[in-house]
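Visitor: heads up, no residue letters with this:
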């Protein structure tokens, strides 16, 4: 093992020892000898199987067969989740064939950040992660189940489902993906058209044509944003079958993998000889493996919050220092948009997960001695699935990249670090994704332009007020303020300014898209403006320094002047009402800061 990987893992374990012990004690208390439904009264159990068919009802009455709970985030508005429509029946049939039973335990909401970008609904996006966790917990709370199958892919959905599964950590869970859509127009071309539209050089109809050619069928969007980062991280943590993340929907291999996933969870329940609860899979080593996988591929910055919340659900305390120390020694081995021109399908053809795990294990950057849903050892994930007849077999994956413009060995990476910097200074703490920004833009000192929404920035851009070197400060966007929406509308105009030759950067207590890229952006600033953060005292013209190489985020104004300033305030009523947002006031008020996972589910 690389010494820093080992040190960070041990640091997390030491920091979390008491919290982890309490978690494991809770999970031990929740265990039950024999089928969990054996603890139910006759009336409870009769309710639980009343709607089942004769054979399933008989198996559930017998108290000798496993019952698997399916949690689904299906809806047919999300392209990534539309393929899940028929999964429950496929899984039930596969599980019947091995003598067990499956029931849909519950459904959870699943919103599409692509639909809500720049809209009021986006202010519910991060909140939805915690709602999903609670909704999944309600479904699993019937105590009918000996294991679970989790159907989810996109942004906040997988982290929420994973938090819920860890609350039932005495049970085994297998996550079941659905795969990406085929490639459409290139992400680079889509971004080009967006920038032209921001400048008024193409029509709205032309923009819609480009967007529709990119997002064109069922499956996950093909850029490397949060959805595909979710799939990669969950597989790296051993919670999905090896090589299952990026197989297209509707293909014979995809259908066969779904079948195997359903049957595999029955093999690792407490009724089997290979009991493997999720509490034993998700430990400090597998969490570090997930972070390393994220960093090695330039994945979504949203996981600097999600993985912290997930770790907390398993009894681990992870912080941004862990991310930055791991980033410093993790090579960047992929170029997937927005860190390159390729999409996730190109990554899959270049060797995909099998080669990625192989090269990171070979470099001593991953823990191999972990449990997974496929058995002991992460080495299992260097194999790739293939269909032989109607049976899935796992063959040795490639030991060399099949396309070095997309995926490289850890020995010859695109960069010797993982492209994530943590910035600290008098403005607070923030994260910055450096893997996609142009060389020479890692450091900037420029006057502030202070705004309170992404819509204000758009108006300033259209008015020509940003045609200068500047650090755009967009505040009152944090979790407690308005739910921390992704500020996707900032990307095209800031990209245009950068192309015009201006030195521009962004500082915000909000989030950028999981696909944020070429503009230097200090995001997730904590403490946020409404929670005592100095960002609330920044004024137009103040010099702001961002320095990713040295980890600096500072306002270059003397302390006496800052102490005398009143913190700005704004009326946030418009972001707290309408589109259902008034229903989430209590959750919003309970949000922790970004470095604590921006989560409302745990004690502060």
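Guide: Yes, it's here. Only a predicted model underlies this, so the values are computations on that prediction, with no experimental measurement involved.

Visitor: for the rest of this, base every contact and every neighbour count on C-alpha atoms.
Guide: Noted.

Visitor: residue 70: what secondary structure?
Guide: With DSSP: H, G, I helix; E, B strand; the rest coil as the basis, residue 70 sits in strand.

Visitor: hang on, isn't it packed against residue 145?
Guide: No - taking C-alpha atoms under 8 Å as the definition, residue 70 is not a contact partner of residue 145, at 9.3 Å.

Visitor: residues contacting the nearest residue to residue 262 once chain neighbours are set aside?
Guide: Counting by C-alpha to C-alpha, 6 or more residues apart in numbering, residue 262 lies nearest to residue 91, which is 5.3 Å off, once chain neighbours are set aside. Residue 91 makes contact with 102, 258, 259, 262, 263, according to C-alpha atoms under 8 Å, 6 or more residues apart in numbering.

Visitor: in addition, the following structure is provided for comparison:
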């Protein structure tokens, strides 16, 4: 199938925009590769340190410097359901690679925080920046120069983007991502949302709410709704960084364990010492990034990836922006209905055909680059397959049926649920923002109402509890950007705004912060950039200003006379509370150094030739440190 002209045009635009930084990145990759297996360059003292604690058999192989040594970088902890399964993986991996004459070492752990636990709490202000901490921790783990490839064990919101950003700094190393899988289905997502709204209205108490949540989040594995965690797994598959079909196999099952072992052995096969050398910096190219955006749009994935994909791309010397998301969204049909834009969960999505079906439909429609390099080999067609166990319990592959097993969950590209990808770019005199429309009914996509201005989500909730929001309005929640307070998700606003919308009021949210990766039925202009603390116009909005949020035409505007608008002084927020407590003091340098949402909210960056003016216009590092010290005092 010929490539769709919009996908071809956007990819060409990305390639042209990225020419200089991508060339510089690939030059660094080739320079690192030319040095050969890295352990051979280590001094004897260095090398002895590197395998001093290894088992005797592994030590012999590591000393000989001939067999591949695979790094394990893991986000394991046993508090968070999605990461708890990773406890068993290192032993499985080491056994698998020994079986093919190689070794593996646990190179390092990375932090893994859960937005579900920190949602609406002070710790949420560390969440976005934890991605960059994870990237740096990944780099530390790989910096020992002991490895020929890497296996990244991660699954949730900031963890996978952070691991990939870190791995791309070692772009000459092959890297596979090894998922843990979703928990089995529990209480339906619709019923969970219904109980949350009843609690917001005071119809049920805390005991009923907690019982509902426990039935939803009840076992090891990722949450089953289609938020950022499961969007991550989709992305790793469509980018060719998973083994085919690995994303949504439940933890603790024989198939999950066999896939983990197979990923480890595949890492050995694609090192520079073999015939199928597949460095991660070559896998993640302009085509893979375009494929990632397409996959996000076709499945109604998390809005958080309008930030994370920008940061991932930049780590590989590739420059994308929200125009690319917008243009592709107009051409990419919505093929999946998974909560919050449908009733199904990811287990039902997987059973209906899952990623194999989606990738197959998009390939047949010319909406994916089929000629990408993947960890499974050249070409994305292999990802039409599903993993199964044969009669002997061995891993086998079968073609995904061409027909959806559930037409309410997966639709063909010829008859999609929607002709567009359900993600819009909003522009106007309030800046640039994104809105996820795939879960918003047509009658709610355009809101024209007076603004009510808040500086915290707690203030919105308090106004609701006082009965002050029983009317048409646009909640403008300011000073929630990366530089202000780390850009926390404002997920606690979803139930109360949903209640008001159900009561017949025209309501919407406009914020320079984030919503949940499972942004739902209320229209929300999020990630407004520039943010208020960086001079964004949202700081000039006052109570009663008429706001237009038009999710159909892509408009975000305040209707105030030009002279009055220009004469207004921006509001100043008291951000002292976001500077201290819960470790926020340690993140002052991140807040001071963060780029805007459309630039990936990156906190580390260098002005490569060809980067955007905004990315290049950063103060020297010592100035940022001074700014951070001042902000913390």
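Guide: Looks like it came in fine. What you see is a predicted model; the values in this text were computed from it and never measured.

Visitor: one step back: list just the nearest of the contacts of residue 91 of structure 1 to residue 564 of structure 1.
Guide: residue 258 (61.6 Å; C-alpha to C-alpha).

Visitor: and that closest one, how many neighbours?
Guide: 23 (other C-alpha atoms under 10 Å).

Visitor: in this structure it contacts residue 176, no?
Guide: Yes - the criterion here is C-alpha under 8 Å, and residue 258 of structure 1 meets it with residue 176 at 6.6 Å.

Visitor: tell me the contacts of the residue mapped onto residue 37 of structure 1 from structure 2?
Guide: Using TM-score structural alignment, the equivalent of residue 37 of structure 1 in structure 2 is residue 39. Taking C-alpha under 8 Å, 6+ apart, we find residue 39 of structure 2 in contact with 47, 65, 145, 146, 147.

Visitor: not counting sequence-adjacent ones, nearest residue to the fourth one?
Guide: Excluding its sequence neighbours, the residue lying closest to residue 146 of structure 2 (C-alpha to C-alpha, 6+ apart) is residue 39, at 5.2 Å.

Visitor: so the one you found sits in a helix?
Guide: Yes - counting by three-state DSSP, residue 39 of structure 2 is located in a helix.

Visitor: how much space separates the equivalent of residue 132 of structure 1 over in structure 2 from residue 606 of structure 2?
Guide: Under the alignment defined by TM-score structural alignment, residue 132 of structure 1 is paired with residue 134 of structure 2. As defined by C-alpha to C-alpha, to the nearest Å, residue 134 of structure 2 lies at a distance of 19 Å from residue 606 of structure 2.

Visitor: of the two, who's got more company?
Guide: For residue 134 of structure 2 and residue 606, the more surrounded residue by other C-alpha under 10 Å is residue 134, and the numbers stand at 25 against 10.

Visitor: hang on, isn't the more buried one packed against residue 157?
Guide: No - using C-alpha under 8 Å, residue 134 of structure 2 is not in contact with residue 157, being 11.4 Å away.

Visitor: list the contacts for the counterpart of residue 175 of structure 1 in structure 2?
Guide: Alignment note (TM-score structural alignment): residue 175 of structure 1 maps to residue 177 of structure 2. Residue 177 of structure 2 makes contacts with 151, 152, 153, 154, 236, 241, 242, as judged by C-alpha under 8 Å, 6+ apart.

Visitor: just the buried residues of those residues.
Guide: Among the contacts of residue 177 of structure 2, those classed as buried by 16 or more other C-alpha atoms under 10 Å are 151, 152, 153, 154, 236, 241, 242.
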